[in-house]
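Provided below are the primary sequence and the corresponding predicted coordinates.
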Amino acid sequence: MRHNGTVMLPQAFARMGSLEKRLEDLDLMGVDVQVVSPSPHLYAYWADAALASELVEAVNGAAAVLVKQAPTRLSALGIVSMQHPELAAEQIVTAKAAGLKGIEISASVGELELSDPGFDPVWQAAEAAGMPIFIHPLGTSLVTAVLRPRP
């Protein structure tokens, strides 16, 4: 892949969107197994419960289908509707049943920190299911600090 000085995403997306090309790339890099994860832009923490359920089903379902096509080479993380903790707890169980290996969430949900007691059902469900949770740093002050222009 060659960087053209502006954007190299089209070439990257073309390779990431093809399972065959992805597996070729893994072979070239000497990677035996890759864990794939959803884009943080898919969390949709703004969605009501009905829409959030549909979105999570679509994202996690697509991840499960992908992994089933190359089960010895790929594992996947799913997402849950953190803005609806009881629903998120149920989605963790469903994700595990679908073969996903963990859950990816944001470092905050709206104005709430992850330490808010309202999220206790999520942590309890993850622990009971043995599902690790990856906390993506998008939306943290770290992102702002890293992207801040330097003198």
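In hand now; what should we look at? Since the structure is predicted, the reported quantities are computational estimates derived from the model, not experimental observations.

please make it C-alpha for all contacts and neighbour counts, starting now.
Fine.

where do the helices sit along the chain?
Using DSSP state H, the helices of the chain run over residues 9-16, 19-29, 49-69, 85-97, 120-129, 141-147.

how about the first one: buried residues?
In this case it means helix 9-16. Judged by neighbour count using 16 or more other Cα atoms under 10 Å, the buried positions of helix 9-16 are Arg15.

what packs against that helix?
Under the contact definition 3 or more Cα pairs under 8 Å, 6 or more residues apart in numbering; DSSP states H and E, helix 9-16 sits against helix 19-29.

put this next to the previous one:
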Amino acid sequence: MSYLRIATEEAYGPAELFDLYRELLPDTDDIGFRSLMGHYLTSDADRPRFVRSRLQDLGETRLSEMDATGIHHAVLALTSPGTQVLEDKHAREMATLANERIAEAVRKYPSRFSGLAAVGFEDIPSAVDELERAVTKLGLKGLICNSHIKGHYLDEPRFRPLLEAAEALDVPVYLHPNTPPNDMIRPMYEAGIDGAIFGFGVETATHLLRIITSGVFDRFPRLKLVVGHLGEALPYWFYRLDYMHAGQVASKRYEAIKPLELKVSEYFRRNIWLTTSGMPWAPTIMYAREVVGPDRVMYAMDYPYEYVPEEVRMQDELPLNPEELKEFFQDNAIRVFGLDEAVLKGQESGR
């Protein structure tokens, strides 16, 4: 191909993290965590067994399956729910462990892997220190946030130092889905639609919209945020979001809704990038490119939760010219994550 396929939402989970999750499962009152990890860590069905084994691999198995689908490079990040269901001490320890493991894989296979940093979100000074260490010392390329932190969201003032650090380091925050918190999940859980089929998107779209409407991007205008699944359906709502937000500002109905410097939709063209993880369908990709701009949409597979080789071919066959395909698969990711093109194209084979 005339371009490298860079997959930008690829999950990793150390065995030690899964051991902690198993300890939590019997006593947790978190419906979403019990639904998600109770399935993936205890079911003997083919899919959860595949996901369990692949999440823990940072070597030959992952690389061989990347090769089989033509994926040249993967941006690795700690799987959902990450550190965000753990107590503070364990959250900090697991973030450090995951960052070290990912950095080790990057050093071993520099043309094949890069990675995002995890942090423990409840201790913000420690989280800032770990993000700075992971970026400046370990060479990681951003921050993974597996959406809500025990029902709390990044628009809350206590998280501002972490967002300020990401902006100062010029690295993106990747807002990855999580199951909804208990206040949101019950109707979806009762219907069996709380996970990837629907609940993930509802929860993460809510988080992203809170970030926008609270003025986070006015406070941090150079902050970069990446979100998967083509923006969790929010691009389809642009007209309504802009119209209704303006009406709410004028009516002063909600204390939380204040005037913004831009329209809601315009932040997607300044601060937000979308990936195609789990959304390989050409009509939705082309629509997203039209409304947010082709420089804002990039490829992702969502391995190992989504490992469908056919989906790569589907995106190779998008109605785009070679230069547009190169931008979609390669160039946008290089720009957003600050990847080194010379390293990506180096002689090191990663095997």
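Yep, that arrived. Note that the structure is a prediction, hence the values are computed from the model and not measured.

on that earlier part again, could I get the helices of structure 1 as JSON lines with distance to Ser75 of structure 1?
Rendered in JSON lines, the data for the helices of structure 1 read as follows (distance: least, Cα to Cα, whole Å):
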{"stretch": "helix 9-16", "distance to Ser75 of structure 1": "15"}
{"stretch": "helix 19-29", "distance to Ser75 of structure 1": "13"}
{"stretch": "helix 49-69", "distance to Ser75 of structure 1": "6"}
{"stretch": "helix 85-97", "distance to Ser75 of structure 1": "12"}
{"stretch": "helix 120-129", "distance to Ser75 of structure 1": "17"}
{"stretch": "helix 141-147", "distance to Ser75 of structure 1": "27"}
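
which one of those is the most hemmed in?
Using mean count of other Cα atoms under 10 Å, the stretch among the helices of structure 1 with the largest mean neighbour count is helix 85-97, at a mean of 20.

contacts for that helix next, please.
Outside helix 85-97 of structure 1, the residues within contact range by Cα atoms under 8 Å, 6 or more residues apart in numbering are 49, 53, 56, 60, 78, 80-82, 101-103, 118-126, 129, 131.

then stretch 131-140 of structure 1?
Contacts of stretch 131-140 of structure 1 with the rest of the structure, by Cα under 8 Å, 6+ apart, involve 40, 92, 96, 101-108, 126, 143.

which of those residues sit farthest apart?
Between any two of the contacts of stretch 131-140 of structure 1, the greatest separation by Cα to Cα is 30.0 Å, found for Lys96 and Val143.

so Ile285 of structure 2 makes contact with Leu274?
No. Here Ile285 of structure 2 does not reach Leu274: they are 9.8 Å apart, not a contact under Cα atoms under 8 Å.

looking at these two, which has the bigger crowd around it?
Per other Cα atoms under 10 Å, whichever of Ile285 of structure 2 and Leu274 has more neighbours is Leu274, with 27 against 22.

can you count the residues close to Gly102 of structure 1?
Residues lying near Gly102 of structure 1 (other Cα under 10 Å) number 22.

tell me the counterpart of it in structure 2.
Using TM-score structural alignment, the equivalent of Gly102 of structure 1 in structure 2 is Gly142.

what's the closest non-adjacent residue to the residue nearest in space to the middle of structure 2?
Nearest to the geometric centre of structure 2 sits His176, at 3.3 Å (Cα atoms, centre = their mean). Excluding its sequence neighbours, the residue lying closest to His176 of structure 2 (Cα to Cα, 6 or more residues apart in numbering) is Asn146, at 4.6 Å.

mind listing what the one you found touches?
79-82, 84, 175-178.

repeat the analysis, applying 7 Å as the threshold.
Counting by Cα atoms under 7 Å, 6 or more residues apart in numbering, Asn146 of structure 2 touches 80-82, 175-178.

export those residues to JSON lines and tack on distance to Lys108 of structure 2?
Formatted as JSON lines, the contacts of Asn146 of structure 2 follow (distance: Cα to Cα, whole Å):
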{"residue": "Ser80", "distance to Lys108 of structure 2": "24"}
{"residue": "Pro81", "distance to Lys108 of structure 2": "26"}
{"residue": "Gly82", "distance to Lys108 of structure 2": "24"}
{"residue": "Leu175", "distance to Lys108 of structure 2": "27"}
{"residue": "His176", "distance to Lys108 of structure 2": "26"}
{"residue": "Pro177", "distance to Lys108 of structure 2": "29"}
{"residue": "Asn178", "distance to Lys108 of structure 2": "30"}
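
if we can go back for a sec, distance check, the match of Gly102 of structure 1 against Ile212 of structure 2.
Remark: distance between Gly142 of structure 2 and Ile212 of structure 2 (Cα to Cα, to the nearest Å) = 19 Å.
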